[in-house]
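[1] I would like the atomic coordinates for the input below:
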Amino acid sequence: MRIEPAAKRGYHHGELKEALIVAADSILREDGIEGFSLRAAARRAGVSPAAPAHHFGNAAGLLTEVAILAHNQLGEYLAAAPRGETPQARLRSLSRAYVEFALDEPGRFRLMFRKDLVNREDPRFFDSGVRAFTPFIETAAQAYGGDLATISLERDAGSVLAAWSTAHGIAHLALEDKFAFDKRGANSSIFLSELLPEILAAQWPDPVGAR
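    You can find the predicted model right below:
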């Protein structure tokens, strides 16, 4: 079916911006970052090649909108993670959710951390990232002995960054199929159900005596 140009389809300003964001997001999901261009997004949305630059300024402007969606979705994954009976169990649960998000949404996941493709100075990008990562930051601080009521990212930076680096590293290695040497890492569902729990339990075991 032929996609009509925007003028024929009757896009309003807000609708056109949303259509371009959806188009860019779908390209990332289907073709990855390598398949994205402003021209490709315009073609998929059925608008003129100049439309994305007119509404977003440049590629980073459009991709930042997709990255904000990615932050929001990651936040939903983390919010839905089981709480666990100890901070360590909660951190394992959040890390699993982090990895699941990466495997479910590789295009969005990779985009979120590409400083060359997003505008990190956009306050909405920053705010969406803070909202998404706050549960992980709080739990990591608790797992390493921090106090939720007096948490300080500066004070707890080492433990928080170590925890995030672990979860992120696992996610990236899984995306690149680096666990294929283990038969349980050759399939994402088996990896998530068997190998990943072992990795996380080795990193964050429950304290002795914990239920």
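
[2] please make it C-alpha for all contacts and neighbour counts, starting now.
    Fine.

[3] helices of the chain, start to end?
    Under the criterion DSSP state H, helices of the chain are mapped to 6-9, 13-31, 38-45, 51-56, 59-79, 87-104, 106-112, 123-143, 157-175, 188-190, 196-203.

[4] quick check: angle from the third one to helix 59-79?
    Yep, that's helix 38-45 we're talking about. 70 degrees (axes from the mean of the first three to the mean of the last three Cα atoms, to 10 degrees).

[5] show me what contacts the residue nearest to the spatial centre of the chain?
    The geometric centre of the chain, computed from its C-alpha atoms, lies nearest to Phe109 (Cα atoms, centre = their mean), at 3.9 Å. For Phe109, the contact set (Cα atoms under 8 Å, 6 or more residues apart in numbering) comprises 70, 101-102.

[6] coming back round to it: in a markdown table, list the helices of the chain along with distance to Ala149.
    Converted to a markdown table, the helices of the chain look like this (distance: least, Cα to Cα, whole Å):
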| stretch | distance to Ala149 |
| --- | --- |
| helix 6-9 | 52 |
| helix 13-31 | 38 |
| helix 38-45 | 45 |
| helix 51-56 | 40 |
| helix 59-79 | 19 |
| helix 87-104 | 14 |
| helix 106-112 | 29 |
| helix 123-143 | 10 |
| helix 157-175 | 16 |
| helix 188-190 | 37 |
| helix 196-203 | 25 |
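
[7] please give me the structure for this one as well, since I'd like to look at both together:
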Amino acid sequence: MSEKRGYHHGELRKALITATDDILRENGIEGFSLRDAARRAGVSPGAPAHHFGSASGLLTEVAILGYEELARYLGDAVDDGTPAGRMRALAAAYVAFALDHPGRFRLMFRKDLVNRTNPVYEETSKRALWPFAEAIAGVNGTTLETLLEARNLAPIFAAWSTAHGIAYLALEDKMHFALQGNYDEDFRKRLLPEILKAQWA
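    Take a look at the predicted model:
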């Protein structure tokens, strides 16, 4: 496939985003290059820069897809109807997203690779994480409006840091000594629920 074979503008953008996503999934962020993305999309090496301006522009588009997918994971979280149960369900969904999409997950938080001032990125990332803020308000017995005041942001960052830290430890196999048998299955079904219950009983 080549540019001469008829990519429309939108189709070429989509093909390059898909190629980049594939690279991240297969090789991680360290294995990404604009040249490889172009090769996989079947276009000239200069096409990514032409359409996205830079590697950061292309990677930002993939990060936006990551936040959209994270929002779906959090939206599908099933809880027991209690504030603590809601937090556990969201945190478990957050960790599951990281384990299922490690390349996207690592990219989404890389300030050196993603343009955080991109308005779509800003809006999508805030919207994706909104359920956390709502759940944390419930756990703390307050309203979301009160919690979002600058002087009350600590509970949000504390809870988010917990879920994020668990996700990174799991991705880096830092909990292997506590797992048995099928590591991934044992972590998701046994250890992760125990960790989350210890945090939000």
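
[8] which residue of structure 2 sits opposite Gly14 of structure 1 in the alignment?
    Counting by TM-score structural alignment, Gly14 of structure 1 corresponds to Gly10 in structure 2.

[9] re earlier: so which of the contacts of Phe109 of structure 1 persist in structure 2?
    Here the contacts of Phe109 of structure 1 are checked against structure 2 with both residues aligned by TM-score structural alignment, their matches' Cα atoms under 8 Å, and the contacts held in both are 70, 101-102.

[10] most neighbours, which of these?
    Taking other Cα atoms under 10 Å as the neighbour criterion, Ala70 ranks highest of the kept ones among the contacts of Phe109 of structure 1 with 25 neighbours.

[11] go ahead and confirm that residue touches Gly107.
    No: with contact defined as Cα atoms under 8 Å, Ala70 of structure 1 does not count as touching Gly107 (9.2 Å).

[12] kindly indicate which of the kept ones among the contacts of Phe109 of structure 1 lies nearest Ser48 of structure 1.
    Nearest to Ser48 of structure 1 among those is Ala70, at 26.0 Å by Cα to Cα.

[13] what's near enough to touch the aligned partner of that closest one in structure 2?
    Residue correspondence to structure 2 (TM-score structural alignment): Ala70 of structure 1 is matched to Gly66. By Cα under 8 Å, 6+ apart, Gly66 of structure 2 lies in contact with 104-105, 108.

[14] can you redo the residues you listed as CSV with distance to Leu24 of structure 2?
    Below are the contacts of Gly66 of structure 2 laid out as CSV (distance: Cα to Cα, whole Å):
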residue, distance to Leu24 of structure 2
Arg104, 7
Phe105, 10
Met108, 11
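
[15] neighbours of the match of Gly14 of structure 1, just the number please.
    Using other Cα under 10 Å, Gly10 of structure 2 has 9 neighbouring residues.

[16] what of the one 10 residues further on?
    Burial measure for Thr20 of structure 2: 27 neighbouring residues, criterion other Cα under 10 Å.

[17] and what of Ala140 of structure 1?
    Look at Ala140 of structure 1: counted by other Cα under 10 Å, it has 27 neighbours.

[18] what's the neighbour count on the corresponding residue of structure 1 for Ala154 of structure 2?
    Here Ala154 of structure 2 is matched to Gly158 in structure 1, going by TM-score structural alignment. By the measure other Cα under 10 Å, the count of residues near Gly158 of structure 1 is 12.

[19] try Phe181 of structure 1
    Neighbour tally, Phe181 of structure 1, other Cα under 10 Å: 9.
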